[in-house]
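Q: got a predicted structure here, sequence first:
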Amino acid sequence: MKKLFAILFVLVFLGALGGSGYLLYRRAHKPPVVYRVETPVRTTILKKAVATGAVVPRQEVAIKPQVSGILDQLEVEPGTLVKAGDLVARVRVVPNMVSLNAAQSRVERARIALDQATADHTRYQALWAEGTVSQAQYQLFEIALRNATEELAAARDNLDIVERGTTGRLASAANTLVRATVSGMILEVPVEIGRSVIEANTFNDGTTIATVADMDDMIFKGRVDESEVGKIRPGMHLLVRIGAIEAAVFDATLEHIAPKGVEESGAIQFEIRAAVAPRPDLFLRANYSANADIVLDRRDDVLAIDESLLQFADGEPFVEVEVGEQRFERRPVRLGLSDGIRVEIVSGLDEGARIKQPNTDLTAVNGAGGGGRRAG
């Protein structure tokens, strides 16, 4: 029994001795560490605020009829280019029975008056020719005949207007012809032939026949957060990116900042408008969703590094620059503009500097301990 315990004791002792030796060996032969290094680059740094919105025409004009009735004919469709005065549609008037009856009655009364004036004029003309009545008396009946003739013509025109909305003597100025009020492109025709339309009046806006806009004069209309609105001003440069047009960037100039904000989802937003410069190779459609980068500041072709390479001591920035194989020294740097990812280096570094990445995982030269690697 005592012999068995002795053997177990020896085995335990040898095991402990071997484990200690292995640990000491690993410590004595700990693999060296390698830090990743990066070099500065020359680039353009933009400090910007982002606005979301859409690209829309500066002005959209709704074309409405001047009379109520039935849409009888459409001369345009979305995409049609028109000039001011071009015919857009025709409206067929549905006569009001009371007005129609009054107009017909006026025509009959004017015809009766003309017949009487014609008879009086014929009689007095013969008397004037015989010398029985003076020329002054005769002229009174001549004027009465002319007035009766004009009244009958006016009554007939009034009947035509009630029945058809126009008259032969005023065909070019007929209210039933709906014409474009501005030049541009037809964006929308929200009505169809046969639909009843209403003229604009004091009580309603009337039926929109079509909308017209100048597609060469587009603006970006969007909103910016209250935290950014104090940093922008009219005249600033914008870079507008259209979601539906990949890789296309449009230049724009900020024109207007709303003096009053509105609350959206718990945040105060301010509306902005910017004139978008057209591009001959791309057609901008109305209401394209877009994002605009408002350039607050810009540095072109400057030396910059990733902000992750910066370290701070007592609030002062510095980097560690490689001076030998995995040997680094601290160098203070003077910083310039930052876009949140890269920062401008005003002084303290040159283009060939190899900067230690302080957040690099420690890595054994022989690959033990992780997936870090050295980069130049």
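A: Okay, I see it. Model, not experiment: these values are computed from the prediction.
Q: only C-alpha atoms for contact and neighbour calcs from this point on.
A: OK.
Q: R330: which element?
A: strand 327-332 (DSSP states H and E).
Q: tell me what the helix or strand just after that strand is packed against?
A: On the C-terminal side of strand 327-332, the closest following helix or strand by DSSP H and E is strand 334-338. Applying 3 or more Cα pairs under 8 Å, 6 or more residues apart in numbering; DSSP states H and E, one finds that strand 334-338 makes contact with strand 41-57, strand 288-306, strand 342-347.
Q: one step back: name the residues that touch the strand holding R330?
A: Residues lying outside strand 327-332 but in contact with it, judged by Cα atoms under 8 Å, 6 or more residues apart in numbering, are E316, P317, F318, V319, E320, V321, E322, V323, G348, K356.
Q: strand 342-347 and that strand, what's the angle between them?
A: Going by axes from the mean of the first three to the mean of the last three Cα atoms, to 10 degrees, strand 327-332 is angled at 80 degrees with respect to strand 342-347.
Q: do a quick rundown of the helices in the stretch 151-300 of the chain.
A: Using DSSP state H, counting those that start in this stretch, the helices of the stretch 151-300 of the chain run over residues 226-229.
Q: what about versus this one:
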Amino acid sequence: MKLLVTGGCGFIGSAVVRLAIARGHAVINLDALTYAACPDNVAEVAEDPGYAFEHADIRDRVALDRIFEAHTPDAVMHLAAESHVDRSIDGPGTFIETNITGTYQLLEAARAFWVRHGKPEDFRFHHISTDEVFGTLGAEGQFTEDTRYDPRSPYSASKAASDHLVRAWNETYGLPVILSNCSNNYGPFHFPEKLVPVIILNALDEKPLPIYGDGSNVRDWLYVEDHADALLLVLEKGKLGRSYNIGGENERSNLELVRTICAILDEKRPRDEGSYADLIEFVADRPGHDARYAIDPERIREELGWRPSVTVEEGLARTVDWYLMNEGWWRALQDRDGVGARLGVRP
């Protein structure tokens, strides 16, 4: 297929681009190159004859129309989004503009292209979203595709709105769409403002390892390369109009996760004295911090035969190895806006 991937220089988007090219698909990478984007994420495929890059913003309808007509994609994989909860607390407007207005403009451009070309039956619009749209869980239970939406942050609210837009364009206009909602991703090329890279990089620099609150918040952790594999499978074999929850089947509290990373670093790059866990520091919690996320993966497992390939311990070991071997990549990002600063503290 020829895939139009939005946000393909970001963390998850670049994993999709690399895997799609490796599997013989052609890819048009549409990215606005905002603060979290990094062209080096796709450097290994940049010279591939099946790869093309378009520097554009998904809010720019004129640019979108030009790109659709120039490349005539078979499918859209929409990953471009503002995604950092802490930044959404400090500046929600950017999340509204990109995640909601941007998705609207992309849907309209895709619909116009689809109609102009005779509504081809094999066209697909795959919208990639998050489990955070479902809100928070107690100690028991899991999110299913039928869980009621209950977003608690500006980020998750903007993603919930984009999900609703995609479903509405399917119901009202017949645009052939598929949705997926994933759990927390981690792995290579993770921009250094999220929990896993923050812990790894702070540890390597002998800085405090910040954990919000008491570290009891639970997430389901999904290795990014497993996620990319699942996304391509959903695009190719998922049922139109349907959504699929994609999880790692690896629930861990934030404190457990950080202690696991510390143990891996203790083995791979020991400190002169003590454990990296000695650097753990509990800090003021994030406003509205959801207690627990957990995904029920039954639908994607039963309908498409997909399960994650690695445990969180295996995936974290791979991730630590990657950061140890790619210091040049992450050092170059340390001076970008907000990196290393505490964000999301406004009540």
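A: That came through, no problem. Owing to the predicted nature of the structure, the values given are computational and were not obtained by experimental measurement.
Q: got a TM-score for the pair?
A: The TM-score (TM-score structural alignment, normalised by the length of structure 2) is 0.18; 107 aligned residues with a Cα RMSD of 6.7 Å.
Q: can you select the buried ones from the contacts of strand 327-332 of structure 1 in PyMOL?
A: The PyMOL command for the buried members of these (criterion: 16 or more other Cα atoms under 10 Å) is given here:
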select buried, resi 318+319+320+321+322+356
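Q: for the contacts of strand 327-332 of structure 1, which one is nearest E150 of structure 1?
A: For those, the closest approach to E150 of structure 1 (Cα to Cα) belongs to P317, at 96.0 Å.
Q: isn't the closest one up against Q311?
A: Yes. If you go by Cα atoms under 8 Å, P317 of structure 1 and Q311 touch, sitting 5.7 Å apart.
Q: nearest to Y288 of structure 1, of the contacts of strand 327-332 of structure 1?
A: The closest of the contacts of strand 327-332 of structure 1 to Y288 of structure 1 turns out to be P317 (Cα to Cα; 43.7 Å).
Q: name the helix or strand for that closest one, please.
A: According to DSSP H and E, P317 of structure 1 maps onto strand 316-324.
Q: show me what that strand is packed against.
A: By 3+ Cα pairs under 8 Å, 6+ apart, strand 316-324 of structure 1 packs against strand 311-313, strand 327-332, strand 355-356.
Q: angle of that strand against strand 327-332?
A: Using the same axes, to 10 degrees, strand 316-324 of structure 1 lies at 150 degrees relative to strand 327-332.
Q: quick one, strand 316-324 of structure 1 and strand 334-338 angle?
A: 110 degrees.
Q: pull out the buried positions in the strand holding R330 of structure 1.
A: Using 16+ other Cα under 10 Å as the burial criterion, the residues of strand 327-332 of structure 1 that qualify are F328, P332.
Q: ditto for stretch 245-265 of structure 2
A: Of the residues in stretch 245-265 of structure 2, 245-255, 257-265 count as buried by neighbour count, 16+ other Cα under 10 Å.
Q: do stretch 150-170 of structure 1 as well
A: Under the neighbour-count criterion of 16+ other Cα under 10 Å, stretch 150-170 of structure 1 has 151-153, 155-167 buried.
Q: what secondary structure does V61 of structure 1 sit in?
A: Following DSSP: H, G, I helix; E, B strand; the rest coil, V61 of structure 1 is assigned to strand.
Q: my bad, should have said Q137 of structure 1
A: Of the three states, Q137 of structure 1 takes helix according to three-state DSSP.
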